[in-house]
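Colleague: sharing a model that was predicted from the sequence below.
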Amino acid sequence: MVICLKMRALVICLLLGSFVGMGAVVQADESTAPKIRVLVVDGFSNHDWKQTTAWVKGFLEKTGRFQVDVSTAPASKDSNGWDQWRPSFADYDVVVQNCNSHGGRPSWPKEVQTALEKYVRDGGGLYILHSANNAFPEWKEYNQMIGLGWRKKDFGVAITIDDKGGEVRVPAGQGGGTSHGKRMDATIMRIGEHPLHKGFPKQWKAADLEVYSYARGPAENLTVLSYAREPKTGLNFPIEWVVKYGKGRVYNSTFGHVWANASNPPAIRCAGFQTLLLRVTEWLATGKVTTPVPEDFPTAEKVSLRD
């Protein structure tokens, strides 16, 4: 009997040791997991692209989960380096697009356009950051990738959302061209249970948001994730949407406004935006969301700004 008890104790100790070892291996695997590789592309915009890139890079790298590089396009076709600027999209899991050609700024070189199309089509993730959905109206495949953008009235369909969360498609020529009113702390209403919103309240306040009315485009393979009411028209318009392009995923929203020379921009300091930035980038790369909902996430009644 004594021998049996000793043997049982030995077996238990061995099992416990195995579990402890397994735990150590799991922790080691997590700590040594490869970082998600992110490329921010910037260089020109009517917004403060330098400050925006710095904020985004800082937020992502602070988590320790992302490795962020920046590729800055020359400011114009006449600038030094224009013919040599060829970002290597294929080296990254996610591309954050922070260029805006609005106001006579250039489109990307054809070779760069083709490279981005192939990258996303082959499974890359593309994050369209705020005014990047104003860019490149003449680039057909860019419009396919972003789904909806800042476009003229006759460009393509627009989408409104009824009070039950259903989509209403507005044909080209009807409604208006894309515009927005004064920035405001807007109530965001989410639709469905997309992984990006897992654990979020049904409604939350987004700080200093531009609600785009009549964003337009082909709107193919597109899913609207959230919307807000635009005061002037009284209509609900999409705030976030995702697009399937080939094997790749694209996320597009109007979150993250930083105007030229803005100081401590509330749209960037918004805890909702910062949480989504991490979740979206992870989801674009992996199809999964593990970033938790923070305690300071905004409520339906109140925005949440971080220092």
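Modeller: Yes, it's here.
Colleague: going forward, measure contacts and count neighbours with C-alpha atoms only.
Modeller: OK.
Colleague: quick check: residue 225 touching residue 242?
Modeller: Yes: between residue 225 and residue 242 there is a contact under C-alpha atoms under 8 Å: 7.4 Å.
Colleague: ok, second structure coming up, stack it against the first:
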Amino acid sequence: MIQVEKIDTFTGHRDCVYALEKSGENHRFFSAAGDGFVVRWNLQKPDVGDLIAKVKNSVYALAYLPQHNHLWVAQNQEGIHVIDLNTKQEIRSLKLAPSLYFDIQIYDNQAFVAGGDGVISVIDTENLSFRKHLKAANVSVRCLAINPVERELAAGYSDNTIKIFDLKTFELKKVIPAHNNSVFSIRYSPDFTLLLSGSRDARLKIWNAERDYSLEEEIVAHTFAINHLSFSPDGQRFVSCSMDKSIKVWDTEKMKLLKVIDRARHAGHGTSVNRVLWSDFENQIVSCSDDRTISVWKLHE
């Protein structure tokens, strides 16, 4: 039987917290919010936030580049800011079309940025130049995931589809009519055999990436929109978080619900849980919410 321990709550953001990202050290992570603050937190020193950057508009997406110790920040309506974490200085920026930016994924010196204008911007991470604009719909691209085994980029859209692109040629390979509402989160399993998707329709779907994305399972996982998914470091479990204020822990192999973390049982979040990050530090789970807080959880068997 799994027990949940609430380790801590980090406060400091002045608006809804939308983004969480790992850092080069397993006990540190980044957050970003509607207040434009980008903060680095230390799981060993609770609630001592280190302000990394402050931008004018809200931030929904962050991406860490380990080889340079850089943090990419997507400022809504503006574009990309690249922060050198050694100096905490912005070293470069790139203006994008005025839009919302929901996700950044980086692979092989290329950054993929998901835009509310339906465009995936492909950017060279070395010289910060555009390589390609992928436009396969006129609706928001809400989430991205990269499969280096099959050399594929998966993208979840507000037209309820998941679109699969070739990572080399950028050709659109497949369109999956995935959900009954916007696809808010997609995640490949650590072995890249499965693609999980969570949607505004509150359903969790499991697709077989080795069998042309055939549907393996569909689960009515939450009562409202699924905002985000994150796998444990060993891939044996994953977590989902939702607009219904809850976080759920699942067994990957059996696709079985193991635990619900919510306000009533565990002093969870009071409003929508926007992101969840299963950290490498002592298997702790980090979550952030519209309630402006970040919570840290530990599971005990």
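Modeller: Perfect, I can see it now. Here the structure is a predicted model, which is why all the values come from computation and not from measurement.
Colleague: give me the TM-score for this pair.
Modeller: The TM-score (TM-score structural alignment, normalised by the length of the second structure) is 0.30; 159 aligned residues with a C-alpha RMSD of 6.8 Å.
Colleague: what's the local residue count around residue 3 of the first structure?
Modeller: Residue 3 of the first structure has 8 neighbours, counted by other C-alpha atoms under 10 Å.
Colleague: where's residue 141 of the first structure relative to residue 284 of the first structure, distance?
Modeller: 19 Å (C-alpha to C-alpha, to the nearest Å).
Colleague: higher neighbour count, these two?
Modeller: The neighbour count for residue 141 of the first structure versus residue 284, taken as other C-alpha under 10 Å, is higher for residue 284 (23 against 16).
Colleague: now the helix or strand the more buried one falls within: buried residues?
Modeller: Assigned by DSSP states H and E, residue 284 of the first structure belongs to helix 271-286. Burial within helix 271-286 of the first structure, assessed by neighbour count using 16 or more other C-alpha atoms under 10 Å, is assigned to 271-285.
Colleague: state which helix of the first structure is the longest.
Modeller: Determined from DSSP state H, the single longest helix within the first structure is helix 2-31.
Colleague: chain neighbours aside, what residue packs nearest to residue 286 of the second structure?
Modeller: residue 296 (4.6 Å; C-alpha to C-alpha, 6 or more residues apart in numbering).
Colleague: and the helix or strand that neighbour falls within, what does it pack against?
Modeller: Assessed by DSSP H and E, residue 296 of the second structure sits inside strand 294-300. Counting contacts by 3 or more C-alpha pairs under 8 Å, 6 or more residues apart in numbering; DSSP states H and E, strand 294-300 of the second structure is packed against strand 3-10, strand 285-289.
Colleague: mind checking which of those is nearest residue 199 of the second structure?
Modeller: Comparing these by their distance to residue 199 of the second structure (C-alpha to C-alpha), the top pick is strand 285-289, with 17.3 Å.
Colleague: buried ones in that closest one, by neighbour count?
Modeller: 285, 286, 287, 288, 289.
Colleague: could you say what helices and strands it packs with?
Modeller: strand 17-22, strand 273-278, strand 294-300.
Colleague: turn those strands into a markdown table, including mean neighbour count.
Modeller: A markdown table is the format used below for those (neighbours: other C-alpha atoms under 10 Å):
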| stretch | mean neighbour count |
| --- | --- |
| strand 17-22 | 24 |
| strand 273-278 | 27 |
| strand 294-300 | 18 |
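Colleague: out of those strands, which gets nearest to residue 30 of the second structure?
Modeller: Across those, closest to residue 30 of the second structure is strand 17-22 (C-alpha to C-alpha), at 5.1 Å.
Colleague: what about the longest strand in the first structure?
Modeller: Ranked by residue count and defined by DSSP state E, the top strand of the first structure is strand 235-245.
Colleague: packing partners for the next helix or strand along the chain from that one?
Modeller: Heading C-terminal from strand 235-245 of the first structure, the first helix or strand you meet, by DSSP H and E, is strand 248-253. Strand 248-253 of the first structure sits against helix 110-121, strand 125-128, helix 140-146, strand 235-245, helix 271-286, with contacts defined as 3+ C-alpha pairs under 8 Å, 6+ apart.
Colleague: recalculate using a threshold of 6 Å.
Modeller: If contacts are counted by 3 or more C-alpha pairs under 6 Å, 6 or more residues apart in numbering; DSSP states H and E, strand 248-253 of the first structure sits against strand 125-128, strand 235-245.
Colleague: if we can go back for a sec, need the contact partners of the strand holding residue 296 of the second structure.
Modeller: 2-10, 284-288 (C-alpha atoms under 6 Å, 6 or more residues apart in numbering).
Colleague: just flag the most distant two among those residues.
Modeller: Farthest pair in the contacts of strand 294-300 of the second structure, by C-alpha to C-alpha: 2 and 10, 23.8 Å.
Colleague: the more surrounded of those two?
Modeller: Between residue 2 of the second structure and residue 10, residue 10 has the larger neighbour count (other C-alpha under 10 Å), namely 18 against 10.
Colleague: if we can go back for a sec, now tabulate the helices and strands packed on strand 285-289 of the second structure in JSON lines and tack on distance to residue 266 of the second structure.
Modeller: JSON lines is the format used below for those (distance: least, C-alpha to C-alpha, whole Å):
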{"stretch": "strand 17-22", "distance to residue 266 of the second structure": "20"}
{"stretch": "strand 273-278", "distance to residue 266 of the second structure": "14"}
{"stretch": "strand 294-300", "distance to residue 266 of the second structure": "10"}
